[in-house]
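**Q** Starting from these lines, generate the structure:
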Amino acid sequence: MPANVAVQFLDRVGESADHEAFRYPVGESWESVTWRQAGERVQALAAGLLSLGIQPEQRVGIASGTRYEWILADLAIMCAGGATTTVYPTTNSRDTAYILGDSECRVVFAEDDEQLAKVREHKSELPHLSKVVTFDGESDGDWVISLDDLADLGAAHLAEHADAVEEVARAIDPEQLATLIYTSGTTGRPKGVRLKHRSWVYEGEAIKAQDILTEDDLQFLWLPMAHSFGKVLLSTQMAIGFATAIDGRVDRIVDNLGVVKPTFMGAAPRIFEKAHGRIVTMTASEGGAKEKIFTQAFKVGLEVDRLKREGKSVPLPLKLQHGLFDKLVFSKVRDRFGGRVRFFISGAAALNQDIAEWFHAAGILILEGYGLTETSAGSFVNHPDDYRFGTVGPAVPGTEVKLGEGDEIMIKGPGVMDGYHNLPEETAGTLTEDGWLHTGDKGSLDADGYLRITGRIKELFKTSGGKYIAPPAIESKFKAICPYASQFMVFGDERNFCVALVTLDPDAIAGWAAENDVTGDYSAIVGSEKCHAMVQGYVDELNSNLNRWETIKKWELLDHDLTVESGELTPSMKVKRNVVQSNYQDKIDAFYA
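**A** Just a heads-up that it's a prediction; the model follows:
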């Protein structure tokens, strides 16, 4: 196993020098670089950081969306012995300043003028910050320099100290700090999670050991690199050597998949919910024979899948129908994703089992995994040859799991964090003395060690009738049923019934409105009687599949969708339930008046 991330990268450059490493969009076309070319650029940037005086474990920030330069910056920090501090591009200037200040960043890579402005606004509060390197922003040649300027500094440094980067890289201890990821958390100030070189190297090697991916795979990467899920995929790429196409623009995902034709991609469940919703609504709008064929195809596909899972043979008439529907319907669904996908990996939140089964019926496998920022992301993952829907798979090799008090999932292993930066009490409350991490999630393990997540301990509530409710389970069911849903938030703690606040996907509902003669902006559409009746139909369908005490007795559509900017979603698109509850407490109380 490589000693650290820098060596992991340098070894990969040596081993796969002339193979494709990355491709990225330039205008409408894609440009490709080999591992050798990436290695040369990283070496120059790392030497540039050394010339700026970066010492082992000193923090260097990256405030940027996902793009090729993000990865170059991160690898350069690794090879210079620094520690990357990640900042989402959507983080407001106040929190950006807090993260850069708390981590004592010496240098920051800022994507563009928008990110530069956030740093400039709080310059006086950042005494440790000596230099900003921008990808696309306006440099002043002094405090703010360009990526090329940094590479030029590096070239000059290497001219005098040819082996500088190699020497620093080889000297990095596996226990040295590699990354500080600030979890946006659904409560309070962001907490810096301290992750070591050893943890990232382990993650990549653990996935490599499972033979899930090979050097011939092609990854499409759009996930926020400020999130541990994106970082773990980079570590996996270096361990295995496949190529990665990078473009962080979420609105381009489906178009990019058609062009790049990857063999796999990591994503959060929201991407699959939206894709499912879009395909279902597009077909419904065509109506007639097309819609009938589509509906029948999925009925047959789901039945064939069920028989196979139960180890039963598929009757010949059903087999023939399935073959026909594969040509007419399923192949077109697969083509939307480029036609070559072997599997998707879903993480960062719970994936609804019905959506996983729907995609599988079309011949698209979504493997669910599970982990936390505090465990360097990947702790559990299903295997392409051995998966169970509704579970997140078994623990990856080298990671241990047990269920603690109240069935809390506890994790131990090389991926577990060092602790929270500057927060000893928080660390002591999360990590036991013998190295077990409290995840705060509730789960169950089957006889073969497959983990099922049953809820977030803090999110479980009890009705006044004494019944426990797990809101995320109900919420994901609704999103699987209603193709127009964006968010569905269930409340009812200590009350005698459950209620919900609902938001709809602005794009999907605009399409629905055009077909149903409803005019106006988002708030006018959701305020219409027709829209209310449509949503009520889906709520009724949801209720028919719930226990009596879980059913949604009252609900209301909000006049806007939740956003990161409003503070109601975290940068990784998780709902901040406590913020939503306090913002709409009056509405929730009115349900029970």
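**Q** use CA for all of it now, contacts and neighbours both
**A** Noted.
**Q** which residues in the stretch 301-450 of the chain form helices?
**A** In chain order, the stretch 301-450 of the chain shows helices spanning 316-325, 331-336, 353-361, 424-430, with DSSP state H, counting those that start in this stretch as the criterion.
**Q** same check, this time on the stretch 101-250 of the chain
**A** Under DSSP H, counting those that start in this stretch, the stretch 101-250 of the chain gives helices at 113-121, 147-160, 164-171, 197-208, 228-240.
**Q** With mean neighbour count and distance to residue 486 as extra columns, can I get those helices in CSV?
**A** Shown next, in CSV, are the helices of the stretch 101-250 of the chain (neighbours: other Cα atoms under 10 Å; distance: least, Cα to Cα, whole Å):
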stretch, mean neighbour count, distance to residue 486
helix 113-121, 18, 28
helix 147-160, 18, 38
helix 164-171, 19, 45
helix 197-208, 24, 32
helix 228-240, 23, 22
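**Q** Distance to residue 451 added to those, as a markdown table?
**A** Output for the helices of the stretch 101-250 of the chain, formatted as a markdown table (distance: least, Cα to Cα, whole Å):
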| stretch | distance to residue 451 |
| --- | --- |
| helix 113-121 | 40 |
| helix 147-160 | 44 |
| helix 164-171 | 37 |
| helix 197-208 | 17 |
| helix 228-240 | 19 |
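**Q** Looking at these, which is nearest to residue 61?
**A** Proximity to residue 61 (Cα to Cα) singles out helix 113-121 among the helices of the stretch 101-250 of the chain, at 10.8 Å.
**Q** Here is the second sequence; please produce its structure so I can put it next to the first one:
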Amino acid sequence: MALHRLFDLIPYQISEYDKEISLAFKENDTWQTYSSREVKEIIDNLSLAFLKAGISKNDKVALISQNRPEWNFVDLALQQIGAISIPMYPTITTEDYRYIFDHAEVKMIFVGDQEILTKAQEAADGRKIFCFQQLEGVEFWRDFMETGQSGDLAELEKAKSEVTADDLFTIIYTSGTTGRPKGVMLTHQNVLSNVLAVSERLLLEKGTSKVLSFLPICHIFERTGSFCCFYLGISIYYAESLEKIGDNLREIKPHGFNTVPRLLEKIYDKIVSKGYELKGIKKSLFFWALKLGNQYDPATDQGAWYNWQLKMANKLIFSKWREALGGEIIQINSGASALQPRLARIFWAAGIPVCEGYGLTETSPVVSSSICSHEEIRIGYVGKILEGVQVRIAEDGEILVKGPNVMQGYYKQEDLTTEVLQNDWFHTGDIGELDGEYLKITDRKKEMFKTSGGKYVAPQVIENKIKESSLIDQVMVVGENRNYPAALIVPSEDGLKEYCRHKGYPFTELAEMVERPEVIAKYERIIEDMNKYFAKWETIKRFKILPDPWSIESGELTPTMKLKRKIILGKYEKEVETLYNS
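**A** Below you'll find the predicted structure:
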């Protein structure tokens, strides 16, 4: 059947695969599953309920929830009547809720739980709210859906027929790092073109594979991934929470999942911390395997001796890593920011293929992606440009994108739209290089800074190298208009504990440890060693160790775990000043 709009993917899935499990969610220790046909029935009833409630084409409805099938139901039901979804992160502030509700002219709100409900009620200004959980004082989503069961399907078919590929289906307010969020307008065609192109790069078997979903579905990376699963007949299981990802991986045994580099870093750090706890020959074997992994290149045959050693490392050590991820992973897709090349090498060596991609909300999102094969993968690159998408590099190194996946613009912000969309070329704000079809990202244009000596510094490259140390969890390079680059460092508590144990230093608490001379001296040696990889003007001259990790909740990270650099600079203004004035 022809696919013109995103909601066509559900009848397509029924016709091609008729899935017994299309969507699944664990509630009260039991997996609740929905077949393709059940999904279709639910979204039809919801669409009719929306029509009955007076929601029609181009009306806006907000969606604020953790990942669960009900999110998809509301999203797809709105699409069928031409209404526009306004997905929002549960973690943003009440003030952001209020701004987006007003700016998007939201008419109705769907929330996931009590915490979100409380914030939404404060900002709703009389708008009707429905909840995916049965809570006192708010209407349950199923009760709303049931109002559509007596509706006229002919009315729904008429509404569906009036929705075109060029109609908006969503406005996504990007979190940004400062200032008010911008509303990215995406059409059915924008995202559907991306779904079809990305699906060609996925190696998961059609109709039988399953994935675990834990990135926020309100983010276009995970949302487009969900549409790909509908198209390919892949079952989606929603993780219970970030804390239970490990349990869910072992339970579900997925064939793939989407992630961001920060989560892969955390997985790796946890594995290494377990390695430090080993004794004797087991510990020696663990770090021998790690060293082998760090030398790995998927595209290069390093000879019989290396291959034999790697085969033994896989049997003795890396097999346990794969078991921890469920044992059946075929492809992990990493996006939203740059992955450390070291991590890519080690995971590939361990038989855990991690494929990087690149994109933005404004590009629906994928611009380039890797195919998970030894012949195609190139460490340090974010894959090949998608079919139908054009990329060129501007004179200043900025990546420009053109294609059916590029947004229509920013909602009610024509001035900002004109800034980034020029002659149909979208200016990404990222700096990169093209090697044939392969794309490499070197930094964010806005994050690059110039020292007082006139030299440009790309902080992300330096930060990724520094984070290769097992004693460093997070780092931000500073130095705009200063004499030299410096760094704010958040230590890895597990790594520092292991170092102190090895050296015989008593470990008390992090706030005290980061002030101890012997600990500071160790970090000085780490930075000195890392500086060898940078040009003279890029080397870190001074640093400050901070005891408190940066997080989404405390405001230093975006929901996709990128650094909010201006927020961090403001929060640690005094500490930064001491790096230059003392």
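**Q** What TM-score do the two superposed chains give?
**A** Remark: TM-score between the superposed chains equals 0.94 [TM-score structural alignment, normalised by the length of the second structure]; 576 aligned residues with a Cα RMSD of 2.2 Å.
**Q** And the helices of the stretch 101-250 of the first structure: which comes nearest residue 277 of the first structure?
**A** Of all these, the one in closest proximity to residue 277 of the first structure, counting by Cα to Cα, is helix 228-240 (24.0 Å).
**Q** Which positions in the second structure sit opposite that closest one in the alignment?
**A** The aligned range for helix 228-240 of the first structure in the second structure is 220-232, by TM-score structural alignment.
**Q** chain center to that stretch, what's the gap?
**A** A distance of 13 Å separates the centroid of the chain from that of stretch 220-232 of the second structure, by Cα atoms, centre = their mean, to the nearest Å.
**Q** Superposed on the first structure, what's the mean shift for that stretch?
**A** Here the mean offset of stretch 220-232 of the second structure against the first structure after fitting is 1.1 Å, by mean Cα distance after the TM-score superposition for the first structure.
**Q** Now do that stretch: everything it contacts.
**A** 6, 9-10, 12-13, 22, 191, 194-196, 198-199, 206-207, 213, 215-217, 235-236, 258, 335-336, 361, 364-366 (Cα atoms under 8 Å, 6 or more residues apart in numbering).
**Q** How about stretch 252-270 of the first structure?
**A** Outside stretch 252-270 of the first structure, the residues touching it (Cα under 8 Å, 6+ apart) are 217-223, 229, 233, 245, 335-352.
**Q** residues near residue 246 of the second structure, how many?
**A** 15 (other Cα atoms under 10 Å).
**Q** dump the residue contacts of the closest residue to residue 52 of the second structure other than its chain neighbours.
**A** Nearest residue to residue 52 of the second structure in three dimensions, chain neighbours excluded: residue 148, at 7.1 Å (Cα to Cα, 6 or more residues apart in numbering). The neighbours of residue 148 of the second structure, taking Cα under 8 Å, 6+ apart as the test, are 45, 46, 47, 48, 49, 50, 52.
**Q** quick one: the aligned residue in the first structure for residue 148 of the second structure and residue 588 of the first structure, what's the gap?
**A** Under the alignment (TM-score structural alignment), residue 148 of the second structure pairs with residue 154 in the first structure. Relative to residue 588 of the first structure, residue 154 of the first structure is positioned 58 Å away (Cα to Cα, to the nearest Å).
**Q** Residue 492 of the first structure too?
**A** 9 Å.
**Q** Find residues that contact each of the two.
**A** residue 499.
**Q** Surely residue 510 of the first structure and residue 522 touch.
**A** Yes - between residue 510 of the first structure and residue 522 there is a contact under Cα atoms under 8 Å: 7.5 Å.
**Q** In the second structure, where's the longest strand?
**A** strand 425-435 (DSSP state E).
**Q** Where does the helix or strand following that strand end up in the first structure?
**A** Using DSSP states H and E, the helix or strand that follows strand 425-435 of the second structure towards the C-terminus is strand 438-444. The alignment of strand 438-444 of the second structure onto the first structure (TM-score structural alignment) spans residues 450-456.
**Q** List the contacts of that stretch.
**A** 350, 380, 388, 390-395, 440-445, 470-473.
**Q** Could you do stretch 485-498 of the second structure as well?
**A** With contacts defined as Cα under 8 Å, 6+ apart, stretch 485-498 of the second structure is touched by 273, 276, 451, 470-479, 507, 510, 537-550, 576, 579.
**Q** Take those residues and keep only those in strands.
**A** Using DSSP E, the subset of the contacts of stretch 485-498 of the second structure located in strands is 472, 473, 474, 475, 476, 477, 478, 542, 543, 544, 545.
**Q** how many neighbours does the second one have?
**A** Read that as residue 473 of the second structure. Applying other Cα under 10 Å, we find 22 residues neighbouring residue 473 of the second structure.
**Q** Kindly report the same for the last one.
**A** By the criterion of other Cα under 10 Å, residue 545 of the second structure has 20 neighbours.
**Q** residue in the first structure matching it?
**A** Using TM-score structural alignment, residue 545 of the second structure sits opposite residue 557 in the first structure.
**Q** The third one too?
**A** When the structures are aligned by TM-score structural alignment, the residue of the first structure matched to residue 474 of the second structure is residue 487.
**Q** Look up how far residue 60 of the first structure lies from that match.
**A** For residue 487 of the first structure relative to residue 60 of the first structure (Cα to Cα), the value is 35 Å.
**Q** now residue 199 of the first structure
**A** 19 Å.
**Q** With residue 294 of the first structure instead?
**A** 51 Å.
**Q** Repeat that for residue 503 of the first structure.
**A** Residue 503 of the first structure sits 38 Å away from residue 60 of the first structure when distances are taken as Cα to Cα.
**Q** With residue 552 of the first structure instead?
**A** Distance, residue 552 of the first structure to residue 60 of the first structure, using Cα to Cα: 48 Å.
**Q** do residue 331 of the first structure as well
**A** Distance of residue 331 of the first structure to residue 60 of the first structure, computed by Cα to Cα: 46 Å.
**Q** try residue 204 of the first structure
**A** 23 Å.
**Q** Find the residue at the geometric middle of the second structure.
**A** residue 260 (4.4 Å; Cα atoms, centre = their mean).
**Q** That residue matches what in the first structure?
**A** Using TM-score structural alignment, residue 260 of the second structure lines up with residue 268 in the first structure.
**Q** go on, residue 345 of the second structure?
**A** Checking TM-score structural alignment: residue 345 of the second structure goes with residue 357.
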